[in-house]
Every structure is written in C-alpha cells, then in structure tokens.
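Trainee: Okay, sequence plus prediction incoming.
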Amino acid sequence: MSQAGRDTKAAKAQEEAYSADSLTVLEGLDAVRKRPGMYIGTTDSQGLMHCLWEIIDNSVDEALAGACDEITVTLHDDGSIEVADNGRGIPVDVERKTGLSGVEVVLTKLHAGAKFGNASYTAVGGLHGVGSSVVNALSSRLDVEVDRGGKTYRMEFHQGHPGVYTEEDGQRPSPDSPFKRTRKGRPTQLRVVGKVPPKRTGTRIRYWADPEIFNSTAEFSYQQLIDRVRQTSFLVPGLKITVIDENIQETGDPSRDELLEVDQPVAPAGEDSQAVQEQAAGPQAEAAESVDEAEDATFAGAEPAPNQDESGEPPLGRDLPEAGVELRPVNPAGHKRVEEFLHTGGVVDFVDYLSNGEPVSDIWRIHGEGSYQEETQKVGPNGELHAERIERACGVDIALRWVNDYDSTIRSFVNVVATPGGGMHVDGFMNAMTRQVRKVMEANARKLKVNLKDPHAKIERDDVLAGLVAVVTVRIAEPQFQGQTKDVLGTAQVKPVVTRMTDDQFGQMISGSKRGFKEQAGRVMEKIVGEMHARIQARKTKEVTRRKNALESASMPSKLSDCMPGNDDIAELFIVEGDSALGTAKAARNSAFQALLPIRGKILNVQKASISQILGNKECASIIQVVGAGSGANFDISQSRYNKVIMMTDADVDGAHIRILLLTLFYRYMRPLIEEGHVYAAVPPLHRISLAGKRKGEYLYTYSDDELEGKLAELQRQGIAYKEDIQRYKGLGEMDADQLADTTMDPRTRMLRRIRMEDAEQAARIFPLLMGDEVPPRKRFIVENADDFDRTKIDT
C-alpha cells in the first residue's frame, strides 16, 4: 500500500474513534484547577496575590454593606494566610436548591453567592461569584470558621473538596495532615466547635496556596499587600485593617510606643499579652472540650473583655482617630510585626497621601449620586433567569489636586476594587474636565496670553494631566468588568453620570464661580496653559534640533561651536561662561567630539519663572535646543545629541551660582540627564605654581586656598624651589589653551565632578526652598543652618 493510502486509512480510523466517549467533563472546581489562568490571570506572583485580593474583597464587601468595621490579615509562619472580619458571617443554614450549607455553597460552587440577588449587597467588588470558590480550588488546604447565632462553625477543604483533617499538632494545622474526604453526593455538615456571645458574628478563612498550581517563580509581596490595605482604608472610611506578619520579629522601639494613636489591648487577669494579641488577630480560640464547657466558659460570670459591653460586643460609639491618621504600632522586641490602618477622610486623605510636590491648588472634591437604567438578568424565585430593566444608583466620589510637577497620578476604583486600566468612570471624568478647561481658556484667552487664532493653541488631555493627582471612585451594583481580574470598568452607563457631575461641579471650580476657588483656578489654568505652550514648543524644538546629518547643525544657534557628526556616543557639550573663556576653549578642545556653547553670565532662574518666560529666554531656549531631546514631560533622553553635558564656569562664587542656575534648569526640565548621570561640572584650578631650579618649566595646580598652603609647605619640606609669584586665575579666560586643555578639557588629565541625584524627593524639596519665590523660608533655612557652616563643602 502506498504512503498516501496508509495516511487515508489512519485518518479514517481516527475519525471513527472520535465519539462522545472522547469528551471529558470537568465537574465542580476541577475546571478551575485545570485552567486557573481563566480565573486569576496567571499562576505566577500576580495570580498568587490575586487569590488574596479575592478573600480580602469579600470582607471589604461586608464593610461596604455596613456590617463590618474590622478586618485582620495574618501571614502565618507556615506560609498560610488568614483573613478575619467581624461581618455578618457566611450563612450556615441549608440552601434549598443544593441541599448544602451556605458555607459549602460559597466555597465549592462557581457563580454562587449573595451578590446576584441585590438584596444583601448593593455595591461590591466581587460580583462574579467565583472568588472564594476559586481560592479554595487553588489551595492545598482551606479552613473556614464562622461565628453566627452564638456558635462557631468550622469546615475544612483539600484542593476544593470538603472533608475533615486529623491534626497531629492541633496548634499547627498543616495541609499534609491526614484528610478524610466527604463522599460524593453527601453534604458535609458544619461542625460546631465552640460558642460565642449571641451578637458576635464574623468569618475567618485560612488557606495554603497549592504548590501544584503556582509555579516556582510565584512570590508573595508584602509591600503589595500593605499598599492594597492602605488604599482600602482610604476608600472605606472608618474601616480598621490590621496586618500581622509572623515571619518578621520586630526589634521594638519604646520611644515610639508612646506616640501610638490607638490604645493597645490590655490583657484581662490571668492572660498574658501574647494571648491578647492572638485574640485580636482574629483566629477563634481553641474549642472547649464540650458544648457545656464552652457555655460555662463563656457565660458563667466571666468578665467582659476590654472595650466590650456586657453582651460581649464592641461599643458602637467608639471614638475614631482624627482624619488621615494611619495606625502603624511598633511592638515590643521579639513580637511579630503588626501594622494597622484606619482613615476617616476618604478620597481627600488619599489624594493628600499621593501628592508629592508643591501644591498648586487645594484638594478639590466632586461627589454625589446619579442614576441610570440597565437591562439585567434577574434571578426568579425558582432560580430561573429573566430580563428586567431596572434603575441603578451610581455614587461618585472624586478628589483631585494639581502639584508643581509634570507627572500625573490617577487612581481609579469601582466599589474599592482598583481599575488600573481605567474604564468608563475615568473616561467620563477626563472628558468633562478637559472640556471645562478648554471653555475657561477660551473665555480668558487674553488674560492667559493665548492666541486663539493659532491652530496649535488647543488644550490636550496631557496638558491637563501634568501634575494632576486624582482618585476617581464610583459605587454601583453589579458592575461589568472586562475580565475576571477587573482591570477596566465596562459599564457604559456610568460614563454619562460621571460626566454630568464633573461638568457641573468641576466647571464651577475651574471657572472660579464657586466661592473660594477663583485664586486657585487662576493658578491651575496658568499651569495648564503653560504646559500647552511647553508641549507646542517641545514639538517645535524636537523638529529643529534632531541632527540627522552634518548639515542639520546649521539650524543650531549661531554661537554653538559644534563637534563633528557621528560621535554621539562620546560627544561632549561644554556650557562655557563668557565669550573670553569661549575663545580659549575653542583652541583647547578636541573638535572631533567636544562642542562649546557660551552663555552670558547668570541665566534665568527657572524655579521662579513661568513656562512662557523660560521659552522666551534666549539662554534657556538655546540650551534646550542644543541638547535636542525636548523638555519637561516630552523629554526623550534617547534623542540627546551629547553623551556628557559639562558646566564649565569660573572657580568663584559667581561660577558656583551659575552652576546652580543651570542645574535648576536641568532638574526641572531635563531631569533624566541628571538621573542617568550625563551632567558634569568641570573642575578648573584656582592657582598655578611655577617650579624653579632643576624642575623649571613644570607647573602644579591647586583647587583651593587650603590646598595651595599645603602644597607650598610640602614643596619646602622636599626642598623643591618655586617662584614666589603664584598665579591665581580669576577666570577661565586667563588660562592659555594648553593650560585649559590639561586641567579641564582633556579626558586624559582633567577632573570632572558628576552630578548625581541620590534622593529625588529630597532634591524636590530643596530646589523650591533655595531657588523658589518664597524668600522667608530661604532666609529661615540660612539662619538655622548658619552654625553648621563647613567651608570644605562649598563648591568652589
């Protein structure tokens, strides 16, 4: 038989073998374990953290429903994670349709929960009904305890299947302990393991991520957890969230313990502080040996715990710290790390926390509630689905402020779930805000010095975003996200609600018609229009400064003495103080890779100037144009025409002042040059010593008066003669070309000082202080630091 015949026969046999028996039906949570990426995105670190978010968000949903005000997240030293809350507790009664307890339904059935019927929850983050069950499926072990109706119920699972663990060590549960799985088709009854006061409710879930699911590169990020918890405490005012890390032992700092904003728990008689910490962490104490013993222990005349009334419940009217207080207690030495978060100021506090830089405006707030209609699938009394058009409420809460910077920080949330990809709520906010800014600019064009006839003079979204810090939140029922990971809000009806509210409230603020906003609105508009001018100028600058060939240097400023093309990887730009120094430098340079740009004395202090003043200043504009990489937010270091930018000024006070002004320009508008180490200061000598005798014709250079005295003393000790007439350079122009080359320009013999920015935040504070408009703070800084004067630190 030919090869073609054999292939045909094999294909026919394979077709006959493909039947219904070839189909695989994955039941329950097996589908989740088979395709985990469909539910948590990835099985690396991102997916590992996503599981934790699902459990935390369920507790936060209880807080949004007004049923919870405390959540505790415990990172156990065995790698497990526990999330405890004082919410209503997962229902423990039997669900009629499945015949299973509410706990088992929530933790083993996909698309099951209380968030589909709109009765128990109105604005939540977890809406797909797969969060808890997916975490259960992807865990090697999951334990759940529920406090309801005066009892504590417990249930255990292995890789999503219910059953019972037999612990070798009751104090240290393990996924490796013997496990007896409940037989298929038989409901697992919740075990009652203790009693609690009748009004105490809550849920505790502890799980061990399954190493069979998550790859070897998956790592838990403590910092991500802290960031997420902090943002949640901002978004749900009054919710206290505690993070306990048993893997880290604090060293303790008694001096800081006295500054805590919250009372530490006090142990009742007969209990040590460790027991109190364990009780505060959330896990239920070990069950009594019997129900009778548990009842006796709970109610037989026992004293109520601290901060509880006689019913055992925390007092409802407990005092909260002042708005914006973040609780971060320091524990005594040897205790596990504990961090607590509680904020009462909401999104306003959040924006204040995110703001980094000098404020241009106060924090503005847009908030209110709108409504929209939506057609949705409702669950009928018999579990059937039917379409129904209902009216939804949409709560909007937005806080924003501008700072003196060109970076933007925008955080968006739907029901406290972060939407890093934005979505309809962010689009509605940005569209309305940009539209209102354009209206104000057109109405005040003359005051803002805008030529409306210029087709390029139009506010773009990037102009508005420069320096903007904003938190955009909406609360709606059953939001539609793009994917289970909830990165983008897709509910289209939210956009017009946010747009209308922003148009109304922000429009009054930016136009200055709202009381108290006129001066702030003026500053904001000046900044936004300045960013527009900078963007337009940057585009023009980029167009004229990119050197694609040697002829393009003709478009550079006439005073630029450029180097030869083709040496961009080693090219150096010397910014030279004065024309006299320029003449010497021309003779001293290597024109193959060294370019010279002279400046006339002290340039404009850009810290005090507006964008329009900077662009109109000849010296600043020339430097930006010659560097050729743009400015501000549009600066692209890959387009820089030089590898090194070297400030070559005189070794005196005026020269130091000029360097500071140049550095201010680089820091404010070409910061990546400093961040990546491309900015240098030349170090010219201050004195020249002419040797005599046998070493006649040799010269030594010194760079300070102290160094000169030391060098002369050394020459005398060594018996080396020198001329008494020590030459002191008043400026670079006094040097001969060979002297300038040897000491300052020749890479083989010169000395350069690289300008670094080790701490950008500190630099951001110091520059406005030393170079800004406000004179009193600068004067106060000089007076307060006068006693710390150190002559060796002066850059001369």
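Mentor: Perfect, thanks for sending it.

Trainee: hey, let's count contacts and neighbours off CA atoms from now on
Mentor: OK.

Trainee: and Lys240, how far is that from Gln14?
Mentor: Using C-alpha to C-alpha, to the nearest Å, one gets 62 Å for the distance from Lys240 to Gln14.

Trainee: Just want to know which of these two has more residues nearby.
Mentor: Lys240 (24 against 10; other C-alpha atoms under 10 Å).

Trainee: how about the more buried one, what does it touch?
Mentor: Contact analysis of Lys240 by C-alpha atoms under 8 Å, 6 or more residues apart in numbering lists Asp69, Glu70, Ile71, Ser233, Glu340, Phe341, Leu342, His343.

Trainee: Glu676 and Glu758, how far apart?
Mentor: For Glu676, the distance to Glu758 - C-alpha to C-alpha - is 11 Å.

Trainee: if we can go back for a sec, can you tell me which of the contacts of Lys240 end up in strands?
Mentor: Glu70, Ile71, Glu340, Phe341 (DSSP state E).

Trainee: Now distance to Gln520 too, for the contacts of Lys240, in TSV please.
Mentor: Formatted as TSV, the contacts of Lys240 follow (distance: C-alpha to C-alpha, whole Å):
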residue	distance to Gln520
Asp69	37
Glu70	38
Ile71	39
Ser233	29
Glu340	35
Phe341	32
Leu342	30
His343	27
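
Trainee: okay, now the one to match up with it:
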Amino acid sequence: MYIGSTDSRGLTHCMWEIIDNAVDEALGGHCTRIDVVLHRDGSVEVRDNGRGIPVDVEPKSGLSGVELVMTKLHAGGKFGSGSYMASGGLHGVGASVVNALSGRLDVEVDRQGHTHAISFRRGIPGQFADAGPDADFTPGTGLREVRRVAKKVTGTRVRFWADRQIFLKEAEISRDSLLDRARQTAFLIPGLTIAVRDERVEEETPYEEEFRFEGGIGEFCTYLAPDEGICDVLRIQGSGQFTETVPVLDDEGHMTPTEVERRLEVDIALRWGTGYDTTVRSFVNIIATPKGGTHLAGFERALVRVINDQLRSSKLLKTNDDPVVKEDVLEGLTAVVTVRLPEPQFEGQTKEILGTSAASRIVSQVVGKDLRHFLTSTKRTEKQQARAVLDKVVNAAKARMAARQQRENQRRKNALENSALPAKLVDCRSEGLDRSELFIVEGDSALGTAKLARDSEFQALLPIRGKILNVQKSSVADMLKNAECAAILQVIGAGSGRTFDVDAARYGRVILMADADVDGAHIRCLLLTLVYRYMRPMLESGRVYAAVPPLHRVELTNIGKKKRGAKQRDKYIYTYSDAELHAKLLELEQKGFTWKEPVQRYKGLGEMDADQLAETTMDPRYRTLRRIRVEDAEEATRVFSLLMGNEVAPRREFLAKSAQDLDLSRIDA
C-alpha cells in the first residue's frame, strides 16, 4: 500500500522515503548537504547534516524520538506538529514503513555532543553482533551513545538492507533514476548539495556525481527545454490562504477533526519555445506529481483563460472565432509548477496526484495575475515576446483545426468510396485481435515477396515508400498531410495523440519489417518516432515489434552425408550479424561441415525468396521478433528529442562523443 510494489520501483521508493526526510531538513533551512551511497552489498545509506532526529524520550510512549519515528506510524515530525511548514514525507509513515521492510536498518544521529546509534531487524530494535543483515541479532537494545562529537556537529545517517523475503531477488536501485531525481531535487532547492556514490561498479573507483544549482526552478526550466525559446523564462510567484479540516492528535491520543488555517506558496517557471512538444513538471513540496492534480489543473485553467482573454482584446481572435484550447496553449511550453503547503492531501502514499482542492483556486489566481501582467506589458522586449507567444498559440489553433478538417474530409471521402482503408493495404482474413498482425514493410519490392511468404489468415501487409516524415520536428497538420503517416494511422484505426484508443486498434501486433542495414534502422527509428508520439499506448501495452531479418545465409553442401534424413530446411543456416557469422563458420568447420562459397549476404528484404522470408522473418514457428518497450518514458522522450528533434547542436555533440565508441566493422558500407 505504501511503496506500490515489491520490485525495483518499490525498493527505489523506500530509498526516497529516507532521502525525503533529509530533504525536509533542507526545505526548513537546516541542511545544506545530502550524501546517498549505494553500497556493494546492496544496502543504501543516506547521510545529511541537518539537525538530527530527536533523541530525547517522548513522555507518552516512553520511547526515544529516534525509535518512535522509526517504529510508529504517524509519528513523524510532520504529522500535525508544525515542525515543517512544508515537507516531502507527508504522512509520517515513510521511515517506519522502510524499517518494517528492511532485514536490517541502522540509524546514527549526531546531536547534543554525542553520536547516538540504534539498529533494527524487520522493525524490531536491537543490536547486531557484526556487519551485514545476517549477523547475530540481540533484540531489546534501545538507543545508545557510541562516541562524543562536537556540540555543533549535527546530522543523521540511515543505512538499510531491503528484506529479501519481501522484495524480489532481482529488485535493485537504478543509478540513472537516482541521478535524475537527485538532479531534480537540487534544482528545486537552490544551494542544496546532493552527492551520489555508487560502489556497486566493477571498477576499483566508485562512480560519484554531485549536484548543486543556485538558479532554482528557472534554471530547471531552461535545462528541461528541448528547443529554442521565443520568450525568456517567466517566473510566477505568489501565495494564498485556505481553511482545512484535518485530524490532529490530542492529549489523550485520539485523532480529533480540527479546522486549521493553511498557507499555500506558488512558484512557477515557464517559457514557450519554437518546437511542438510540451514538457510540464509539477511538484508538491519538491515531491514530483507525475499524474498532476489540483495544482496543475489550476495552472492549465489560468493559462487558457488569460491567453483567450488577451487574444480577444488584441483582435487576434475575432468575435466568431472558436476559443483556443489547452492543447494549443501547451504546444511548445516548458514549465515547472511547484507548490508548498503543510500536510497536502494525496491519492495514496506514492504521492502521484495532489488532491487538495484549494490548490486549484490559489494557483489559478496567482498565474492569472502574473501572466496577464506579462502579456499586457508595455516594455519593448516583453511586448515582443508576448506577441510571439500569442502568435504561436493562434498558429497552433489553426493547425489543430486544419488537421481536424482534413480528418473530416478523409472520413467523408471514405464514406463516399465505401472504403475506409488505403488501396495498398494487403489485409488478412481474420478479424480476431489476439492473433492478427500488421507488417509495415519497407518498399514495394519487399511487399511482393512478403505477399507470398505471409499467412493470409492473420498477417496483413502495409508497404511504405522510403523514409517517412520525421514527426518529432513536424506539427500535427504536417504529419497528417504525409501520405505514409496518414495511411499507417488509418490502417491501425485507433486515432492519434490524446484521442488514441488502444482498444480500438484493428491488429493485435504491429511489426516493423525493414532491411537489416543502416537505412532500414533509420526507417525503423522514424516509424517508432511516429508510434511513440501519436500511438504511445501501443508501445506501453507491448504490441509493437521489430522483425529481425537475417544478414547472411550459409548453404551447407554436405548436410546429407553428415545427417541422415536431413530436411531441406537443415541445408541453410541464417546469421544476423558479422560476429555471429564468423562464430558459426568456425563451429561448422570444427564439426566437419562444408558450405558454398561465397556466403550469401542479403542487401535487403526484396532479395530474399518467399520461402526464405517466411522461414526467417514471418513464420511464427521460426522467426525472431524484438518487442519494443518503453521502460522509462522520460528517458525515451529525451532520446527521441535528442535524435529526432529540432535542435541540431546536441545531436552533433552526441554523434561526435559517441564516434570513438563505434565499432567500425558494424558500419554497413
């Protein structure tokens, strides 16, 4: 319930529950440095130089503050006590949940001139005889003083070993996800240093990286932006009051509903760029809310309302024109939306959606006021930038309406022709979604062979001519004007973009079948860009594949003598890379087989006979398919933007940096 799962995602969540407690100290201005260490033995250690967890005995429970926080739910410093104006660990349960899910957890606190230490096994306090989670354990030992330190030295160190009786054996913390979030947190708290050390590497020297940013979310917005800006980063700040009824622990230990006055602070950085992609990150008390919530709803509502008002007043929208919608306003926008408030209401401990209703109203008011001031500014630079933003929104609206008109015209045309599918589609007979497959084939020459090689019962073919449009650098209207892109969307039949309905797709699998060379890889990349941008649910549901055609065919000449009753199929061996070919030839030579020279190397799919294409690439009994997966949507978005986007400089840098790592033998030339 609290960590979401028992795989790598849940284990990572445990780590961030501990880190968030340190970050709360930084939010309160008591901590300037956090160190995160991934030890070789699988444990995770988090150190901070904050005030340290209280070590005094709490009168009601008779437990030390450390033991209380680590073993009792809702005993954290945030729960109804006012210790933090805003915090990341919001439910007062994070540390105790991590403790309960750990085979061993050690806590050291520097406070009051001493280092205080305590250990736990699956939430039970005690003392371990040695290092590691499997050491002998004596329960019952509480907090103890282990050494003296200077009175000014304060801080907390928590190290935990996940309980492998609960977590999956393969569960581990991803360094990349840790680095991304550490960088993100450093952006959100200017002046905070977050250092990451990974000792799990095979090299002698551990991997280390440190983050510290003074520019805050304005610098974060610039970092996230995938394109060139048409306006400067606009910083919007403000606050508002609201009343909320919350349960508070009374003197008798009961939870009593009490009305309290809350203050919500808003801090937003945004800018529009020349591109078409939208990048909006939202946070509550520096905790990411990837699924948004009331604060994001208020932000978007204010944007649409204020920009519509300004377009009307500046006559860019006529009286009878339709208003612009959220999709138009968000095109090319990069924004970081942060709010801070005590005890926000979330949907679940994983804190992905903010539910505090007052946040929508307050954020909308703050954004509306500052954005209107920017759009109506009389300063020369701001006036030019505001006009560029308004023009971009109007152009986005025109492109959206043109695309809609084109779709409607296409539907009307199809209705008149009594056919909803392109003429070049070679459809299958089966209408069963589970088994049906759509092969998107490179070129008409390969189509002819594929027609003979397919099983017409459940395999459909759609040929494309050459390289399709790079949709990462194009608008929706341009994409729909492209005949190849429009045909693919039409054949799959589930819409595009936000309206895409994966359940309406006409085929259970979409298989990209391109040549096994550099051009084929480029075509496959362009097709995947189209799928990723406009049909992403197909990727998320694991229904997109890449066919793996062979690169070589080895024809054995003495197979009949070596194998009694050998079939015709045994006469041929297919390999998929030069390295595999060399290894296979060496193996055949050692076994006494001979083969026809030279070994056939396929230049493309059209060069293969129908039986060869069926046997290697299309027949489910023998073929190899590579499923295209989106494990990390954020990283996938970054890579697609880098390789296929408008910005040339980062792509050139990537190519130059990666050139030294390239195996020249892999170049198909």
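Mentor: Thanks, I have it. Only a predicted model underlies this, so the values are computations on that prediction, with no experimental measurement involved.

Trainee: Superposing both, give me the TM-score.
Mentor: The TM-score (TM-score structural alignment, normalised by the length of structure 2) is 0.68; 539 aligned residues with a C-alpha RMSD of 5.1 Å.

Trainee: quick one on the thing from earlier: may I see the ones in strands among the contacts of Lys240 of structure 1 organised as JSON lines, with distance to Asn451 of structure 1 and neighbour count added?
Mentor: Formatted as JSON lines, those follow (distance: C-alpha to C-alpha, whole Å; neighbours: other C-alpha atoms under 10 Å):
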{"residue": "Glu70", "distance to Asn451 of structure 1": "56", "neighbour count": "21"}
{"residue": "Ile71", "distance to Asn451 of structure 1": "56", "neighbour count": "28"}
{"residue": "Glu340", "distance to Asn451 of structure 1": "53", "neighbour count": "20"}
{"residue": "Phe341", "distance to Asn451 of structure 1": "50", "neighbour count": "23"}
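
Trainee: what's the neighbour count on Ser61 of structure 2?
Mentor: 9.

Trainee: Please disregard the earlier target; I meant Gly125 of structure 1.
Mentor: Neighbours of Gly125 of structure 1 (other C-alpha under 10 Å): 24.

Trainee: What is the aligned counterpart of it in structure 2?
Mentor: Using TM-score structural alignment as the criterion, Gly125 of structure 1 maps onto Gly88 of structure 2.

Trainee: Isn't that match up against Ile19?
Mentor: No: using C-alpha atoms under 8 Å, Gly88 of structure 2 is not in contact with Ile19, being 9.3 Å away.

Trainee: As a check, name the ranges of all helices in the stretch 601-750 of structure 1.
Mentor: 611-616, 618-627, 653-669, 671-675, 705-717, 737-740 (DSSP state H, counting those that start in this stretch).

Trainee: wait, which of those is closest to Phe350 of structure 1?
Mentor: helix 653-669 (26.0 Å; C-alpha to C-alpha).

Trainee: And that closest one, what does it pack against?
Mentor: On a contact count with 3 or more C-alpha pairs under 8 Å, 6 or more residues apart in numbering; DSSP states H and E, helix 653-669 of structure 1 meets helix 671-675.

Trainee: mind listing the helices in the stretch 351-500 of structure 2 by residue range?
Mentor: Under DSSP H, counting those that start in this stretch, the stretch 351-500 of structure 2 gives helices at 358-375, 380-417, 444-453, 476-481, 483-492.

Trainee: TSV for those, including distance to Thr637 of structure 2 and mean neighbour count?
Mentor: Listed next are the helices of the stretch 351-500 of structure 2 as TSV, based on distance: least, C-alpha to C-alpha, whole Å; neighbours: other C-alpha atoms under 10 Å:
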stretch	distance to Thr637 of structure 2	mean neighbour count
helix 358-375	27	20
helix 380-417	21	16
helix 444-453	31	18
helix 476-481	17	18
helix 483-492	20	18
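
Trainee: now those helices in TSV, with distance to Tyr84 of structure 2?
Mentor: Output for these, formatted as TSV (distance: least, C-alpha to C-alpha, whole Å):
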stretch	distance to Tyr84 of structure 2
helix 358-375	19
helix 380-417	38
helix 444-453	66
helix 476-481	46
helix 483-492	51
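
Trainee: right, and these - which one's nearest Lys562 of structure 2?
Mentor: Ranked by C-alpha to C-alpha, the member of the helices of the stretch 351-500 of structure 2 that lies closest to Lys562 of structure 2 is helix 444-453, at 29.6 Å.

Trainee: Pull the distance from the closest one to the chain's centre.
Mentor: Relative to the centre of its chain, helix 444-453 of structure 2 is centred 38 Å away, using C-alpha atoms, centre = their mean, to the nearest Å.

Trainee: got it, and stretch 573-593 of structure 1?
Mentor: Using C-alpha atoms, centre = their mean, the offset of stretch 573-593 of structure 1 from its chain centre is 44 Å.

Trainee: same check, this time on stretch 54-62 of structure 2
Mentor: 42 Å.

Trainee: give me the stretch of structure 2 that stretch 227-234 of structure 1 matches.
Mentor: Stretch 227-234 of structure 1 maps onto residues 180-187 of structure 2, going by TM-score structural alignment.

Trainee: I'd like the helices of the stretch 601-750 of structure 1 as TSV, with distance to Phe593 of structure 1 appended.
Mentor: Listed next are those as TSV, based on distance: least, C-alpha to C-alpha, whole Å:
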stretch	distance to Phe593 of structure 1
helix 611-616	28
helix 618-627	14
helix 653-669	22
helix 671-675	18
helix 705-717	32
helix 737-740	17
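
Trainee: okay, now Pro59 of structure 2: neighbour count?
Mentor: 8.

Trainee: same thing with Ala135 of structure 2?
Mentor: Around Ala135 of structure 2 there are 12 residues (other C-alpha under 10 Å).

Trainee: Can you tell me what it aligns to in structure 1?
Mentor: That one, Ala135 of structure 2, aligns with Ser177 by TM-score structural alignment.

Trainee: what helix or strand does that match sit in?
Mentor: Under DSSP states H and E, no helix or strand contains Ser177 of structure 1.

Trainee: do you know how far the closest residue to Leu642 of structure 2 other than its chain neighbours is from Gly368 of structure 2?
Mentor: Distances taken as C-alpha to C-alpha, 6 or more residues apart in numbering place Arg651 nearest to Leu642 of structure 2, at 5.8 Å, with adjacent residues excluded. Counting by C-alpha to C-alpha, the gap from Arg651 of structure 2 to Gly368 of structure 2 is 37 Å.

Trainee: do Ala423 of structure 2 as well
Mentor: 51 Å.

Trainee: try Ala150 of structure 2
Mentor: Applying C-alpha to C-alpha to Ala150 of structure 2 and Gly368 of structure 2 gives a distance of 51 Å.

Trainee: If anything else comes up later, I'll come back, but that's it for now.
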